[in-house]
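**Q** need coordinates for the following:
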Amino acid sequence: MEPLTEAVLAGAGPQELAAAPLPDDYLAAHLRIEDVDMFAGMDDKDVRKSLRVGRVPMPELAPDEVLVAVMASSINYNTVWSAMFEPLPTFGFLERLAATGGHARRHALPYHVLGSDGAGVVVRAGDGVRRWKAGDHVVISPSYVDDQEPATHGDGMLGAEQRVWGFETNFGGLAHYTVARASQLAPKPAHLTWEEAASLTLCAITAYRMLISPQGARIKLGDLVLVWGAAGGLGAFAVQMVKAAGGVPIGVVSSDRKAQVVRRLGCDVVIDRNEIGLGGAPPATPEETIAAGKRLGKAIRAATGEDPHVVFDYVGRETFGLSTFVVRRGGAVVTCGSSTGYVHEYDNRYLWMNLKRVIGSHAGNLNEMWECLRLFARGTLVPTLAAHYPLAEVAEATRLVQTNQHLGKVGVLCLAPEPGLGVTDPALRARVGEERLNLLRA
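**A** Reported below is the predicted structural model:
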């Protein structure tokens, strides 16, 4: 074991961490550029064939960056996209970043270290970093922004150079070490384990912007919110946020097992899509979409007496036409990502004539991250971790998400030798309660 890794695992202080030499290379989950065409002509692009775990060179730090020893990370659907090389190989993203010059040139390499979630210990800070030092316990936002771009100062997500770390940048979080900008960091909630904290950053912040932030739907007391995939990584956070905001979460799930999970999260109304004829192939024609939308709307009204104010949609092609149909007059569909396809079809009559809105949303800015994590730090929201894997089995963890066999978030232990470590406020953890913190692992 390298001296720096030993020092991190021993809980060494800032001086010891700074004195320990950096390793020349480190273990990381990555893709290789020579594999880009490996799935040509295949129907099942099995990510276990493309994801590798091996040692890669340690990158140099830019002045505004930190090196973090990653204790844990988690799987997001962007890792699935990367490992399928769809819709485009992410090596193109790295080349575009490198073209901006300076330290960005480091990112264009024949390998891509993945991962857009992370929790760990700062072990180095660049000369331009003021707020963070070696030894700090942090979580890492996936929002990688250019602070010299004017639009960034209005909203970090609006800058043309905004990227998703570990997807559109190299040196991501599914590794023993990662490089991040200081503007991506927030303190780790002290009562959470490493794997719990690492499961928050991408999905929870995305859900917060979509639902709570002024940049999203900005839900209010009493709003009915339809949540597609309510037992998934994004959906399980959305259910909690709607409930905490005083709204009425209406969860759509695909099995009784998932229905039980979302009820434990506080979902007031649960609709099993199989029971209303939405469990098989998605609607193939506009007429089928309208007929399916009527069935879904009827089920919602039977349970609540109303149509939803907001629809939370990250599923994409299979659900978007239904979302725009069932949301009430004057309501909003807020969308991010499209795990079932990016080309959405819907009947615009139901949108324009009923004055509905579509809100596009993407990740979250640094302020939204801090506001969201504050709710976790207070115990208002809880992690949705359902399973964890060692880094050596990251391909199996990613396959679980690829085939939609997971609940909530799937964690990955990186440097953490076992689950359950990293808690520095056991009193708060006791107040929140182990049962509540493990709702999806029960």
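**Q** only C-alpha atoms for contact and neighbour calcs from this point on.
**A** Noted.
**Q** Asp257 in helix, strand or coil?
**A** Heads up, residue 257 is Arg, not Asp. At Arg257 the chain is in helix, as set by DSSP: H, G, I helix; E, B strand; the rest coil.
**Q** number of residues surrounding it?
**A** By other Cα atoms under 10 Å, 11 other residues sit near Arg257.
**Q** ok, now how distant is it from Glu288?
**A** 28 Å (Cα to Cα, to the nearest Å).
**Q** got the contact list for the host helix or strand of Ala18?
**A** Per DSSP states H and E: Ala18 is located in helix 14-19. By Cα atoms under 8 Å, 6 or more residues apart in numbering, the residues outside helix 14-19 that reach it are 4, 7-8, 123-124, 133-135.
**Q** just the buried ones from the residues you listed?
**A** Neighbour counting by 16 or more other Cα atoms under 10 Å classes 4, 7-8, 123-124, 133-135 among the contacts of helix 14-19 as buried.
**Q** which among the residues you listed gets closest to His388?
**A** Val8 (21.1 Å; Cα to Cα).
**Q** gap between the closest one and Asp35?
**A** For Val8, the distance to Asp35 - Cα to Cα - is 34 Å.
**Q** rewinding a little: Leu366: which of the contacts of helix 14-19 is nearest?
**A** Lys133 (18.6 Å).
**Q** the closest one touches Val122, doesn't it?
**A** Yes - checked against Cα atoms under 8 Å, the pair Lys133 and Val122 is within contact range at 6.5 Å.
**Q** so which bits of the helix or strand containing Gly54 are buried?
**A** Using DSSP H and E, Gly54 sits within strand 52-57. The neighbour-count criterion (16+ other Cα under 10 Å) identifies 52-53, 56 as the buried residues of strand 52-57.
**Q** do the same with stretch 376-383
**A** 376-377, 379, 381-383.
**Q** all strands for the stretch 251-400 of the chain, in order.
**A** 269-272, 310-313, 332-335, 357-360, 385-390 (DSSP state E, counting those that start in this stretch).
**Q** buried residues in the fourth one?
**A** Across strand 357-360, burial judged by 16+ other Cα under 10 Å covers 357-358.
**Q** now for it, which elements pack on it?
**A** strand 332-335 (3 or more Cα pairs under 8 Å, 6 or more residues apart in numbering; DSSP states H and E).
**Q** against which helices or strands is the longest helix along the chain packed?
**A** Taking DSSP state H as the criterion, the chain has its longest helix at helix 286-304. Secondary-structure packing of helix 286-304 (3+ Cα pairs under 8 Å, 6+ apart): helix 320-326.
**Q** same list (the contacts of helix 14-19) but as CSV, adding secondary structure and distance to Gly166.
**A** Shown next, in CSV, are the contacts of helix 14-19 (DSSP: H, G, I helix; E, B strand; the rest coil; distance: Cα to Cα, whole Å):
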residue, secondary structure, distance to Gly166
Leu4, helix, 23
Ala7, helix, 25
Val8, helix, 22
Val123, strand, 19
Arg124, strand, 19
Lys133, coil, 22
Ala134, coil, 22
Gly135, coil, 23
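**Q** distance to Gly433 for these - can I get that in CSV?
**A** Formatted as CSV, those follow (distance: Cα to Cα, whole Å):
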residue, distance to Gly433
Leu4, 34
Ala7, 31
Val8, 28
Val123, 31
Arg124, 34
Lys133, 31
Ala134, 31
Gly135, 27
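**Q** alongside the first, I'd like the structure of this one:
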Amino acid sequence: MDALSEAVLAGAPAEDLANTPLPATYTAAHLRTEDVGIFEGVADKDVRKSLHVGEVPMPELAPDEVLVAVMASAINYNTVWSATFEPLPTFAFLTRLGRQGGFAARHDLPYHVVGSDGAGVVVRTGAAVSRWGVGDHVVVSCVQVDDHEPATHADAMLGSEQRIWGYETNFGGLAHFAVVKASQLLSKPGHLTWEEAAGTLLTAATSYRMLISDKGARIKLGDVVLIWGATGGLGAFAVQLVKQAGGIPVGVVSSREKARALRALGCDVVIDRSELGVGTAVTGDEMIEQGKRLGRAIRQAVGEDPSVVFDYVGRATFGISVFVVRRGGTVVTCGSTTGYQHEYDNRYLWMHSKRIVGSHAANLMEQAECNRLFGLGKLVPVLSEVHPLDDVGEAARLVQLNQHIGKVGVLCLAPEEGLGVTDPELRSAIGESALNPLRQ
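**A** I've put the predicted structure just below:
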């Protein structure tokens, strides 16, 4: 292990960290350009074949950037997309970014360090960074923006130069070190361990924007909210947010095991779609029939149709979502894990004055508001298991096959679980079981 990593793990003071030389290389989960065609004509695009863990060169730091020693990270579905080179190889993003020249040119490399979550310790700051200092404990937002772009100052997610770190940029979080913009950082909640904190920001803030923000559905007290994939990373945080907002979460899952986990999260209504026979990629009359079955089940449980549907599943569920949401209701979507081409019956949209809202990640203010809820103990992590960085392929494979619950964590520099807590009093007040409802 390099001297800087050893100093971080030893809890060295900021001055010592700043004076310890950077290593020339670091360990990272990465993709390689020579692998881009390996899945052509292959039915099972197994991400374990394309995700490599090994040494990569340490990049130079731009003036507005920070180098973070990553203690832990997490798997998101964009890492699965990256590792299957679909819907297109992410090297195309890196090439496009590199054409800007200057420091952007660093990103266009024959390898791509992936990962869009992270928690760790600041070990270097660029010359233009004043808000953050060496030794700070931070969590990393997945959103990189160009703060010279006017649209960014209205809503960062509307900027044409907005990118997802570790997916549309290089030097991501599934590594011992990560390069991030200073505007991506928030303070780590002190009562959380490294792995708990690392698995929160991307999915929780995405769910926050979808449900709570004025850019999303803006749920209110008493709203019935249908949540597809309610034990996934996005869905499990959506359940918590609906509960905290005074709404009624109706969670849909695909197995009895996931139904048990959803009840542990405190979801008001749990629907196992495998028992009900809904949520398959169908169209036309069968799609409407599935919507009717789901609608009856929801009305039987809560007495009314949902006012909001939270949908990131996509093709397999979207037509049902549009059908089942109440008159004047809102379907909010942030992804399509089962396919991007959606089919729905437009009569039920226009004649019933429903809305479809597209939502992507979250701006820094939304992320800060969401992170504050973790700091207050109002939201808790949804980790189900944790893997070492060397096993990142196995961790990503679980997500690829939808065999996971909640978030799958990855230890990077942290040698074991349970480290990084600086507020043991709050942790004790909340309770270990309450902090980890999906690990029971």
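**Q** TM-score them against each other, please.
**A** Remark: TM-score between the superposed chains equals 0.99 [TM-score structural alignment, normalised by the length of the second structure]; 440 aligned residues with a Cα RMSD of 0.7 Å.
**Q** give the aligned range of the longest helix of the first structure in the second structure.
**A** Counting by TM-score structural alignment, helix 286-304 of the first structure pairs with residues 284-302 of the second structure.
**Q** off-centre distance for the matching stretch?
**A** Chain-centre distance of stretch 284-302 of the second structure: 29 Å, with Cα atoms, centre = their mean, to the nearest Å.
**Q** likewise for stretch 250-263 of the first structure?
**A** 20 Å.
**Q** tell me which residues of that stretch are tucked away?
**A** Under 16+ other Cα under 10 Å, the buried positions of stretch 250-263 of the first structure are 250-254, 258-259, 261-263.
**Q** look at the aligned partner of Gln15 of the first structure in the second structure and say how many residues are nearby.
**A** Matched across to the second structure, Gln15 of the first structure falls on Glu15, judged by TM-score structural alignment. Residues lying near Glu15 of the second structure (other Cα under 10 Å) number 11.
**Q** tell me the SS of the nearest residue to Pro187 of the first structure once chain neighbours are set aside?
**A** Spatial nearest neighbour of Pro187 of the first structure, chain neighbours left out: Val138 (4.5 Å); criterion: Cα to Cα, 6 or more residues apart in numbering. Secondary structure state of Val138 of the first structure, per three-state DSSP, is strand.
**Q** distance of Val138 of the first structure from Leu51 of the first structure?
**A** Val138 of the first structure is 26 Å from Leu51 of the first structure, by Cα to Cα.
**Q** now swap in Val227 of the first structure and tell me
**A** For Val227 of the first structure relative to Leu51 of the first structure (Cα to Cα), the value is 31 Å.
**Q** so who does Ala186 of the first structure touch?
**A** 138-141, 369-370.
**Q** run the last query once more with 10 Å
**A** Listed by Cα atoms under 10 Å, 6 or more residues apart in numbering, the contact set of Ala186 of the first structure reads 119, 132, 136-141, 201, 366-367, 369-370, 373-374.
**Q** report the two of those residues separated the most.
**A** Farthest pair in these, by Cα to Cα: Asp136 and Asn367, 19.3 Å.
**Q** neighbour count: these two, which is higher?
**A** Counted by other Cα under 10 Å, Asp136 of the first structure and Asn367 do not tie: Asp136 has more neighbours, with 17 against 12.
**Q** trace that one over to the second structure, please.
**A** In the second structure, Asp136 of the first structure lands on Asp136 (TM-score structural alignment).
**Q** pretty sure that match contacts Ala182?
**A** No - in terms of Cα atoms under 10 Å, Asp136 of the second structure does not count as a neighbour of Ala182; the distance is 11.9 Å.
**Q** how close does Gly375 of the second structure get to Glu196 of the second structure?
**A** 12 Å.
**Q** same question for Gln400 of the second structure.
**A** 21 Å.
**Q** before we move on, what about Gly232 of the second structure?
**A** According to Cα to Cα, Gly232 of the second structure stands 15 Å off from Glu196 of the second structure.
**Q** quick one, which of those two is more surrounded?
**A** Glu196 (29 against 23).
**Q** correct me if wrong: Gln260 of the first structure contacts Val270.
**A** Yes - between Gln260 of the first structure and Val270 there is a contact under Cα under 10 Å: 8.9 Å.
**Q** what touches both of these two?
**A** Counting by Cα under 10 Å, 6+ apart, the residues touching both Gln260 of the first structure and Val270 are Val253.
**Q** now do the contacts for Thr79 of the second structure.
**A** Thr79 of the second structure touches 47, 51, 85, 90, 114-116, 166-167, 174, 396, 399-400, counting by Cα under 10 Å, 6+ apart.
**Q** residue in the second structure matching Pro390 of the first structure?
**A** Per TM-score structural alignment, Pro390 of the first structure is aligned with Pro388.
**Q** quick one: residues contacting its match.
**A** 72-73, 394-395, 409-417.
**Q** what do you get if the cut-off is 6 Å, keeping everything else the same?
**A** 410-411 (Cα atoms under 6 Å, 6 or more residues apart in numbering).
**Q** and if you look at Thr338 of the second structure?
**A** Contacts of Thr338 of the second structure by Cα under 6 Å, 6+ apart are 313-315.
**Q** what angle do the longest strand seen in the first structure and strand 385-390 make?
**A** Secondary structure of the first structure read by DSSP state E shows that its longest strand is strand 65-74. Computed by axes from the mean of the first three to the mean of the last three Cα atoms, to 10 degrees, the angle separating strand 65-74 of the first structure from strand 385-390 equals 110 degrees.
**Q** I'd like the next helix or strand past strand 65-74 of the first structure.
**A** Immediately after strand 65-74 of the first structure, counting by DSSP H and E, sits helix 77-84.
**Q** residue range for that following helix in the second structure?
**A** Under the criterion TM-score structural alignment, helix 77-84 of the first structure matches residues 77-84.
**Q** how close does the matching stretch sit to the first structure?
**A** Following the fit onto the first structure, the mean deviation recorded for stretch 77-84 of the second structure is 0.2 Å by mean Cα distance after the TM-score superposition for the first structure.
**Q** kindly reformat the contacts of Thr338 of the second structure as CSV containing neighbour count.
**A** CSV is the format used below for those (neighbours: other Cα atoms under 10 Å):
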residue, neighbour count
Val313, 19
Gly314, 23
Arg315, 24
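**Q** which part of the first structure lines up with stretch 235-247 of the second structure?
**A** Under the criterion TM-score structural alignment, stretch 235-247 of the second structure matches residues 235-247.
**Q** not counting the matching stretch itself, show me its contacts.
**A** 204, 207, 221-224, 229-230, 249, 408.
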